[in-house]
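J.: Curious how this folds, go ahead:
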Amino acid sequence: MWRGQNYRTWILMDDTSNVTYLTLDGFVELHKYRYLYFMIMFVMYILIICCNSTIICLIWIHKTLHEPMYIFIAALLLNSVFYSTNIYPKLLADFLSEKQTITYPLCLFQAFIYYSLAASEFLLLTAMSYDRYVSICKPLQYPAIMRKTTVILLLVLAWLVPLCELTVSVVLYANMKICSFTLKGIFCNNSIYSIQCVRSVTLAIYGVFMLLNMVLFPLLFILFTYTRILIISYRSSKTVRRKAAQTCLPHLLVLINFSCFITYDIIIVRLESDFAKTVRLIMILQMILYHPLFNPIIYGLQMKEISKHLKRLFSQVKSH
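T.: Predicted coordinates for the structure are as follows:
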């Protein structure tokens, strides 16, 4: 009964103040486990910030890590910090609130940042694959190709292109009339698509364009570069094969992990598959818990130079 009254109250506020509120309906047994949810998510958020920031600082401090490969890794980890910060503060507040709501403009903004950073991650992984391709397949030309200006340009494009393309999408969404005020999720993502009164053909076509431009084409380029690396490594010496495995394997693991979650987010959510609320919550929590921690763990353990500096840091902390 209270939920029905709450729903009518927020619709009334929409009529009187011209502010549209959406209810986030993806939580399970929140009234019962709210403090447990809050503590787990708070600890995980701190862990995500600390793990990613530690490796970023190591790359920043040590000049031996001032190479394109490590700079791209630092950018990727910084992306994870922004990604988590876009979601966690609002999520933590919702766990302690009686009403899990968000205004429509703020919801659009959260989705805009979420997908901008997701697309940036794909483009950063593309830049990393290109760097590895030049390093292994064209080693003599590497210093001339991967100059400081090239690295800066790739970083700027990786963040700027998604922002520009998704701005158009947000403008299209902002002009859409909505007929539902309940999102099947715990934050704003593709589920916004389901609350429109009429499905926009323009928005659907532009969504396909963005998917091709920021996900599929980069993914095909990454597969091409790693195929070339594999062929060159197979024909080369054992040392080259070892170098290729040490530097490319972490990138491939991160790519596979991220591609799986993006596939879930884009396809399953957009198709509105009839999953139980608990299953949806588990999948969403994996996206926001598992992925931002996966990157620093993989690069911290698998990248030899980073691992060496991490061990030295931990030994210094223990000695004090």
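J.: Only C-alpha atoms from now on, for both contacts and neighbour counts.
T.: OK.
J.: Show me the helices in the protein, by range?
T.: Under the criterion DSSP state H, the chain contains helices at 2-17, 30-61, 68-96, 104-137, 142-145, 148-174, 201-211, 217-235, 238-263, 269-271, 277-302, 304-319.
J.: One more sequence to fold, the one below, so I can look at both together:
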Amino acid sequence: MDNVSVITTFTLSGLNGTANYRVPLFALTLLCYCVIWLVNVTVIVTIIVDKSLHEPMYIFLCNLCINGLYGTSGFYPKFLIDLLSPTHVISYAGCFLQAFVLYSSAGADFSLLALMAYDRYVAICQPLLYHSVMTKQRICVFVFFAWLMPFFLLFVSSITSTMRLCGSHIPKIYCVNFYIFNLACSVSILSIIIPYFNFTFYFGHAVFVVWTYIYMIKTCLRSKENRSKFMKTCLPHLLTLTVFVVSLLFDVFYMRFGSKDLPQSVQNFMAMEFLLFPPIVNPIIYGFQLTQIRKRIQHFVRINVNNVFSNICDFH
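T.: All right, here's what the predicted structure looks like:
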């Protein structure tokens, strides 16, 4: 019998054994998801509303925050439902959709961070050419391809969705292509080539970012002004990049090489890292470190607090 026609749902086993503390975990997860929306929407709205922030660095940051909301929407709603449900299943189509959203979001994050590194490289190493290089048209093209290239992973999903599967058990709290590949009845050459191609493509991003920072550091050592610019704008980007890469690599390396003897709660935490820390930390780092964004947010909060107090006084 063809197993493809039988499998209509996948079972996610990552939450097995968490029955005793699902409600506190649900409340904590919901709080984290609300914080993710709050901090990202605050930065997005601030950048969109304030025309003085319509510059390349802030446009890339705005897209980074939008991507954070896109990626987390592929995980948190389903995870919250699973925390309160006795069974943890996901439909065949839903599993591939979730895997696609998570993978494409991670790819877009990497592309946008690479663009932000390039923006800082031009600003510090070639300041006289900055406005001629980072034109509005070029920024639109950069952002378009930063979003478009990860959607090549849709091709991966279409390949895996046509494979004959001999199982439906995924030992994780969400769907990933790696485990779906492992359920295939036979190994396809495309299922080997495409992941390695994607890895090589994004490894090229990493090499490019390292190259830009080497040149930026060399330039900054020769100028006090450039050192100040580096600390104000490059340090937040470097922290953001580090948080994202470390969080993602923890999950990727554990999934492929890690011991299965680790407690399930530790495995779940490692799986959630890149969906928890970058979406919260990124807007907070930039919101506090970049003076213009911090001032705009403080101004916005001050106005709203004054309005609230004014309304209370008028009421009394």
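J.: Can you give me the TM-score here?
T.: Remark: TM-score between the superposed chains equals 0.91 [TM-score structural alignment, normalised by the length of the second structure]; 303 aligned residues with a CA RMSD of 1.7 Å.
J.: returning to that earlier point: which of the helices of the first structure sits most buried?
T.: helix 104-137 (a mean of 21; mean count of other CA atoms under 10 Å).
J.: Give the equivalent position in the second structure for S53 of the first structure.
T.: Here S53 of the first structure is matched to V41 in the second structure, going by TM-score structural alignment.
J.: ok, now which ones touch its match?
T.: Contacts for V41 of the second structure (CA atoms under 8 Å, 6 or more residues apart in numbering) come out as C65.
J.: What's the match for T85 of the first structure in the second structure?
T.: That one, T85 of the first structure, aligns with S73 by TM-score structural alignment.
J.: what's the spacing between that match and R296 of the second structure?
T.: According to CA to CA, to the nearest Å, S73 of the second structure and R296 of the second structure sit 27 Å apart.
J.: The counterpart of F261 of the first structure in the second structure: what's its closest spatial neighbour, skipping adjacent residues?
T.: Aligned by TM-score structural alignment, F261 of the first structure pairs with S247 of the second structure. Take S247 of the second structure and drop its neighbours on the chain: the residue closest to it by CA to CA, 6 or more residues apart in numbering is F274, 4.7 Å away.
J.: Might you report the residue contacts of that neighbour?
T.: 244, 247-248, 251.
J.: Contacts for stretch 189-201 of the first structure, please.
T.: With CA under 8 Å, 6+ apart, stretch 189-201 of the first structure has contacts from 110-111, 114-115, 176-185, 265-266, 269-270, 272.
J.: what sits against I205 of the first structure?
T.: Counting by CA under 8 Å, 6+ apart, there are no residues that I205 of the first structure touches.
J.: Can you lay out the helices of the first structure as JSON lines showing distance to N189 of the first structure?
T.: Shown next, in JSON lines, are the helices of the first structure (distance: least, CA to CA, whole Å):
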{"stretch": "helix 2-17", "distance to N189 of the first structure": "21"}
{"stretch": "helix 30-61", "distance to N189 of the first structure": "19"}
{"stretch": "helix 68-96", "distance to N189 of the first structure": "10"}
{"stretch": "helix 104-137", "distance to N189 of the first structure": "5"}
{"stretch": "helix 142-145", "distance to N189 of the first structure": "38"}
{"stretch": "helix 148-174", "distance to N189 of the first structure": "12"}
{"stretch": "helix 201-211", "distance to N189 of the first structure": "13"}
{"stretch": "helix 217-235", "distance to N189 of the first structure": "22"}
{"stretch": "helix 238-263", "distance to N189 of the first structure": "11"}
{"stretch": "helix 269-271", "distance to N189 of the first structure": "9"}
{"stretch": "helix 277-302", "distance to N189 of the first structure": "10"}
{"stretch": "helix 304-319", "distance to N189 of the first structure": "34"}
